[in-house]
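Q: Here is a sequence together with a model predicted from it:
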Amino acid sequence: MSQLDEQSTQIALTTDAFALLKRLISIPSFSRQEEQTATQIESFFQEKQIPFKRLKNNVWAQNKHFDSSKPTLLLNSHHDTVKPNPSWTLDPFEPLEHDDKLYGLGSNDAGGCLVSLLATFAYFYDRPNMAYNMVMAATAEEEISGRDGLELLLPELPPLSFAIVGEPTEMQLAIAEKGLLVLDCTAHGVSGHAARDEGDNAIYKAIRDINWLTTYQFPKVSPTLGPIKLSVTIINAGTQHNVVPDTCTFTIDVRVTEQYTLEEVIDTIQANINATVKPRSIRLKPSSIPINHPIVQAGLALGRYTYGSPTTSDQAVLNCPSLKCGPGHSARSHSADEFIYSKEIAEGITGYIQMLEQII
């Protein structure tokens, strides 16, 4: 393909990707309610004459010349959204173009990444003799870390060598991501009458535990992600003003680095507080990719920088090295009047293609 043909192809793909993003915005696709956006993604593959498969609300395809003897690269992003917050001043489901911005729920997180990756996959779909197979997966339930999204799909995919996960990073290279533990804790006391010296107040026991949590620092600090972060985010106790409560529950949000396993973190916390500790899951592990990996080096060669991401994505369920990278800005995610710059879509497609051209 000549340079002129490549430019024309990228322009056409950008136009199609932008149109798809507007259609996706116009369809409510809250987590577990992504049926219609999955159908729109199917239509994109049909228009490009690319065979695809669907499992619940996950849609995926593989390159035309797939060769099981070659390593496989996964391109992944999600098409579910959070619900719009009350501060929206625009219709979240009306794609509005203004001042080189496209407004709409999911435009930035992660619609821009998704359509850019779909366009990139279409660009490489029928290329012969690539060093990697390529699988594109548009998945559901990312915003709630659901089990019927990428996690459900992974057993259906070929073994993965590495992955690019599309999340808004301004096309910079998030080479590490914190894992997530949510711990439900219960401090146990003894009930009694508040007017007399009776009982053992579970609230006071919980306070002692919480004080430890606010001051403790795990000794090992990640060079990329920094320290593990502990935050008590919910607390509940008591039913009547005159009864000393016998239980107090509180929830800890723990952002875990690659320096510790999730089990090690749980064990350390349980050994140092009196409350019982129950993890909601141990699925959402820290993730990373070596800085000397070819895809990271390809991004660095284009002038990008690496960093560690504090937020959690579908990388958490992958068992292969993964890079988080995509158009858009993380600070716009879940915000009122969410938007993505129109030029960011074009830059995302061009950026992904330039990175992949160096390794395939």
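A: Yep, it's here. Quantities reported herein were computed from a predicted structural model and do not represent experimental measurements.

Q: okay, CA-based contacts and neighbour counts for the rest of this
A: Will do.

Q: can you list contacts of stretch 121-132?
A: For stretch 121-132, contacts defined as Cα atoms under 8 Å, 6 or more residues apart in numbering pick out 9-10, 13, 48, 50, 62-65, 70-73, 75, 134-136, 359-360.

Q: try this one next to it:
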Amino acid sequence: MDRTEDLDAFLRDLLIRLIAIPSPSGEEGALLAFLEDWFRSRGFPVARFPVPDHPWPNLLIHPLPRPRLLITAHLDTVPPLNHPQPYEAVERDGRIYGLGSADVKGGLAALMGALEMVGPERLARSSVTIALTVDEENMGRGAEALARACRPGAVLAIEPTDFTIGIAEAGTIEIALEIHGRPAHGSVVEAGRNAIREAVALLRELESLPSIQAEHPLIGRGAVTPLFIHGGERALVIPDRCALHLDIRWLPGIPREAIVGEIEGVLARYGATWRVVDLSAPFETPAEAPPVQALAAALREAGLPVRLSGMPSWTDAEPFARYGAPAVVFGPGTLALAHTPEEHIPLSALRDAVRVFVSLLQSS
């Protein structure tokens, strides 16, 4: 694949094939089987890594107990809820459209292209392991199980970062809560306490908290995002309950006890009942850390600019960072397009990503 035309054709055909295989979280089996056959047929050593409480394992290529570099990409996508043709890739104006094209089957296709060019013999002489994980878009059980067992020297999680090196990642506090009011006839406003109004006031107070108003130079401000909200049962009755599901962005540098204390103080003042659905800490990797410098060198060799960034979303890098590995997030594609019907990735970005991954693999 020395010629650009050959590489483009390889990447186009491979990404179209990857998109055509449905792999929402919990249904990664068909894609896993395809990839296992693809790597085995090319002579790469492959192993399945069981994931507790999940129907499918992770897939490891050139598995090592303590690789110097672990490169991970997830197999799953979000469900195809509002996507008109999630598994029928469309090429338009040099871009490939389809569910998972940016997050993260495009990055996976580029990594596979790089491995095709490097070959199994060269990979076998390296200290790199490739991990294709399950469940990233759901509970992250694939990465969590692997991080407990494997202690890599550094981790690269492939995600759509527009070729910026994500050295900081926001944490997540996901909360399900319910606010209780007092019912009354809808016209006798003064006699009731409207739980929906209370919920709106609670959201505003949460958004004004110091930990949320704080700003990180690479990520921006914290955030309080209502994901679901339900209140009221029928017309002409003041609603006496309102249920919310919140996703709260937790910035690196803010202690857990500080942000959790601020949030719980607001919830208590409103008499809310709540449960924490997920709590994942943020992390930040120094710019001088080995994986950052290795990626920077690979970008320069590929003729691309070196730019640092922050990842506002949880990724498979988090559990490895939690267990002490320097971690970065990097890849082709635009995060804002992921999970939308307009999700796509430019073919030229895949070609550039191959060059970066080849350089990285050959230097590791």
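A: Everything's here; your move. Because the structure is a prediction, the values reported are computed rather than measured.

Q: quick one: the strands in the stretch 151-300 of the second structure?
A: With DSSP state E, counting those that start in this stretch, the ranges of strands along the stretch 151-300 of the second structure come out as 155-158, 165-169, 171-180, 215-216, 220-221, 223-231, 241-250, 273-280, 283-284.

Q: Tell me the spacing between Ser313 of the second structure and Leu60 of the second structure.
A: Per Cα to Cα, to the nearest Å, Ser313 of the second structure is found 24 Å from Leu60 of the second structure.

Q: Okay, and the residue nearest to the spatial centre of the second structure sits in which element?
A: Nearest residue to the geometric centre of the second structure (Cα atoms, centre = their mean): Thr315, 3.7 Å. Assessed by DSSP states H and E, Thr315 of the second structure sits outside every helix and strand.

Q: How many neighbouring residues does the aligned partner of Ala296 of the second structure in the first structure have?
A: With TM-score structural alignment defining the correspondence, Ala296 of the second structure maps onto Leu300 in the first structure. Leu300 of the first structure has 16 neighbours, counted by other Cα atoms under 10 Å.

Q: before we move on, the earlier item: the strands of the stretch 151-300 of the second structure into CSV, with extra columns for distance to Pro341 of the second structure and mean neighbour count?
A: Formatted as CSV, the strands of the stretch 151-300 of the second structure follow (distance: least, Cα to Cα, whole Å; neighbours: other Cα atoms under 10 Å):
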stretch, distance to Pro341 of the second structure, mean neighbour count
strand 155-158, 21, 25
strand 165-169, 25, 26
strand 171-180, 25, 21
strand 215-216, 30, 15
strand 220-221, 26, 16
strand 223-231, 18, 15
strand 241-250, 22, 23
strand 273-280, 27, 14
strand 283-284, 30, 22
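
Q: Nearest residue to the counterpart of Ala176 of the first structure in the second structure in space, please, no chain neighbours.
A: Matched by TM-score structural alignment, Ala176 of the first structure corresponds to Ala168 in the second structure. Excluding its sequence neighbours, the residue lying closest to Ala168 of the second structure (Cα to Cα, 6 or more residues apart in numbering) is Glu284, at 4.2 Å.

Q: One more: Met1 of the second structure?
A: Once flanking residues are discounted, Met1 of the second structure sits nearest to Leu7: 5.4 Å by Cα to Cα, 6+ apart.

Q: Please report how far the one you found lies from Phe44 of the second structure.
A: Per Cα to Cα, Leu7 of the second structure is found 20 Å from Phe44 of the second structure.

Q: And for Ser127 of the second structure?
A: Taken as Cα to Cα, the span from Ser127 of the second structure to Phe44 of the second structure is 14 Å.

Q: which residues in the stretch 101-250 of the second structure form helices?
A: Using DSSP state H, counting those that start in this stretch, the helices assigned to the stretch 101-250 of the second structure run over residues 106-118, 120-124, 141-149, 195-207, 210-213.

Q: So in the first structure, which helix runs the longest?
A: helix 3-25 (DSSP state H).

Q: Which neighbouring elements make contact with that helix?
A: Under the contact criterion of 3 or more Cα pairs under 8 Å, 6 or more residues apart in numbering; DSSP states H and E, helix 3-25 of the first structure touches helix 35-47, helix 112-124, helix 342-357.

Q: Save the strands of the stretch 151-300 of the second structure as CSV, and put in distance to Glu262 of the second structure too.
A: Shown next, in CSV, are the strands of the stretch 151-300 of the second structure (distance: least, Cα to Cα, whole Å):
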stretch, distance to Glu262 of the second structure
strand 155-158, 31
strand 165-169, 21
strand 171-180, 12
strand 215-216, 16
strand 220-221, 16
strand 223-231, 13
strand 241-250, 12
strand 273-280, 14
strand 283-284, 20
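
Q: nearest to Arg147 of the first structure, of the helices and strands packed on helix 3-25 of the first structure?
A: helix 35-47 (15.8 Å; Cα to Cα).

Q: which residues in the second structure does that closest one align to?
A: The aligned range for helix 35-47 of the first structure is 29-41, by TM-score structural alignment.

Q: Can you give me the buried ones in that stretch?
A: Gly29, Leu31, Leu32, Leu35, Glu36, Phe39 (16 or more other Cα atoms under 10 Å).

Q: To what extent does that stretch diverge from the first structure after superposition?
A: Taking mean Cα distance after the TM-score superposition for the first structure, the mean distance separating stretch 29-41 of the second structure from the aligned residues in the first structure is 0.9 Å.

Q: circling back to that earlier point, show me which parts of the longest helix of the first structure are buried, residue by residue.
A: For helix 3-25 of the first structure, the neighbour count (16+ other Cα under 10 Å) marks 9-10, 13-14, 16-18, 20-25 as buried.
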